[in-house]
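> got a structure for you, letters missing:
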């Protein structure tokens, strides 16, 4: 079941406000880092919304916690199953630990070794299935149906979307007149939550979805008017890689709420990671760099705008980060 076509932003804002009350004791209000170097690119004011500083190193904890905290007694007794390329799994494991809920996390066989290690450190029960996120999610959902456990989607869930929408509430608290927000897009939960929470009170704010050229499923689907099975290639943005499940409520919401789509190359992603490290001494993962790269490509069209770039996570393997930042170094 999706959102009301005429009231999508208002519905999502209400979900975000309810989520704010549930999850506030458990999450961080992440910093808004002024970015002087990026501000020079568009002769405006640019901020990094540092979701990379959130618990578990990613924004995902907001949505996962909101879903877990909204479970009733029968759901709590049943336990949960989820699927993830890593960050949603980490967020769900964090929430399960904090709330004392049992569950299993399914990962694709090529999941980031760092994220697998972090999940093990959290004591999560993990299983591997499939060579990509789409197969993993489909299998995990089937297992939930067979066992009677509650499936927590990484994006296709109103509670998850509401949790991510709390980022939009925090942005407006700091910058009530924000002109533009850029966020990376995989399944669309992050940008749907932010766009709804913001546009319900400030519809003139431009929301831009940024995706890697190697995995552009949502952008291609929205531009085609239907969810498509879009081929993907390997990308540094493993956190946004993969397709969109049939009937995902984020598709229609993205169609209505996202004003522009921007694709970036793998070289663009690398340059953005290096820039943020060199200028801010901050480590961000590929998915976060996608939004920074999107801004750099669009900066001439955003002249003078007060802009927020959501840096969605920091969970990147050291070996991968080293090859990006210091490709010729011998350590």
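Cool, got the structure. Values in this document were obtained by computation on a predicted structure and should not be read as measured data.
> can we go C-alpha only for contacts and neighbour counts from here?
Fine.
> give me the number of residues near the closest residue in space to residue 68 that isn't next to it in sequence?
Using Cα to Cα, 6 or more residues apart in numbering and skipping residues adjacent in sequence, the residue nearest residue 68 is residue 95, 7.0 Å away. The local packing of residue 95 (other Cα atoms under 10 Å) involves 21 other residues.
> please name the residues that touch residue 95.
Going by Cα atoms under 8 Å, 6 or more residues apart in numbering, residue 95 touches 61, 64-65, 68, 101.
> could these go into TSV alongside neighbour count, distance to residue 161 and secondary structure?
TSV is the format used below for the contacts of residue 95 (neighbours: other Cα atoms under 10 Å; distance: Cα to Cα, whole Å; DSSP: H, G, I helix; E, B strand; the rest coil):
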residue	neighbour count	distance to residue 161	secondary structure
61	30	11	helix
64	31	9	helix
65	27	11	helix
68	24	13	helix
101	17	21	coil
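> next up, a structure to set beside the first:
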């Protein structure tokens, strides 16, 4: 676990801002971009499990919180975006930034990797000012978008390596603490670490007794691989594509996350698909693999640990019926 001094300094500064200003970020979010619905569920006969349904927010994922906070800004903390916005994403973040930009009268260019799903591409294309497909993976798309932004004197909004994005995501932690003071465990899906690090900093500040569990797809877990030196380090296709792929090695989310990572759960494709099935059958929620990953992590860990009041953050629901059905085909039976 090695990162630069500058990277660590930036992470520590971000942590201070997250602790001090997550409340202001929440107060400035539009009413429809906060206070997501939470239900109590029984999953495959087990539970109860609280499900915080970020998939029901505008654009279908939690990403709209970070995008809106970044575009709107926070007086004295984060300047509002002016002019054109560039971003890159496997889908959800790009959709959220395009939505936030349009809602604030700005233009947005979204760079998507070549393996983006057709459904997400079409939705982003309908909202973004311009859509570009570039690169074999998300990191290549991110670097291209950042380069285009610099060339055009515009603002680049990273999917995870941006203070505004983290502040928006931190509002989820504040809502959990406010609405469910008896929560003992929180499960969250992890990719670039934007959601996880924001929750980790704020939960540690407000409720250090809560156990935060980082859930990774076994097939693609770059943050986990940095934590565990002997872990398998070969990316493979995963149902949790929204949290898959390599991340920016200079991201502040690396020290922010790894300094606070105390519980990591890796899940197989069959476990993710099974969680997708149960969320649909038991809760009526058709969600993407990255969202089901948090529930899969809970299902796996609950077999060996006692958790009096667990909650899973259901991060997104942007998946077509046909792709959902195909995903369920990966469930294996003994």
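Okay, I see it. Quick caveat: nothing in here was measured; it's all calculated off a predicted structure.
> in the second structure, which of the contacts of residue 95 of the first structure still touch?
Of the contacts of residue 95 of the first structure, the subset whose aligned partners also make contact in the second structure (criterion: both residues aligned by TM-score structural alignment, their matches' Cα atoms under 8 Å) comprises 61, 64-65, 68.
> save the contacts of residue 95 of the first structure as JSON lines, and put in distance to residue 130 of the first structure too.
Written out in JSON lines, the entries for the contacts of residue 95 of the first structure read as follows (distance: Cα to Cα, whole Å):
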{"residue": "61", "distance to residue 130 of the first structure": "24"}
{"residue": "64", "distance to residue 130 of the first structure": "22"}
{"residue": "65", "distance to residue 130 of the first structure": "26"}
{"residue": "68", "distance to residue 130 of the first structure": "26"}
{"residue": "101", "distance to residue 130 of the first structure": "25"}
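> looking at these, which is nearest residue 318 of the first structure?
Residue 318 of the first structure has its nearest neighbour among those in residue 61, at 22.1 Å by Cα to Cα.
> show me what residue 167 of the first structure lines up with in the second structure.
Counting by TM-score structural alignment, residue 167 of the first structure lines up with residue 172 in the second structure.
> secondary structure element for the residue nearest the centre of the second structure?
Centroid-nearest residue in the second structure: residue 195, 4.7 Å away (criterion: Cα atoms, centre = their mean). Using DSSP states H and E, the element containing residue 195 of the second structure is helix 194-206.
> now the next helix or strand after that helix on the first structure. Mean distance?
From helix 194-206 of the second structure onward toward the C-terminus, using DSSP H and E, the following helix or strand is strand 211-217. Overlaying the first structure shows strand 211-217 of the second structure at a mean distance of 0.7 Å from the equivalent residues (mean Cα distance after the TM-score superposition for the first structure).
> that older thread, which position in the first structure pairs with the residue nearest to the centre of the second structure?
For residue 195 of the second structure, the aligned position in the first structure is occupied by residue 190, per TM-score structural alignment.
> same question for residue 220 of the second structure.
Residue correspondence, TM-score structural alignment: residue 220 of the second structure in this structure matches residue 215 in the first structure.
> does the spatially closest residue to its match that is not a sequence neighbour sit in a helix, a strand or a coil?
The shortest distance from residue 215 of the first structure to any residue other than its chain neighbours is 4.7 Å, reached at residue 232 (Cα to Cα, 6+ apart). In terms of secondary structure, residue 232 of the first structure is coil; the call rests on DSSP: H, G, I helix; E, B strand; the rest coil.
> many thanks, we can stop here.
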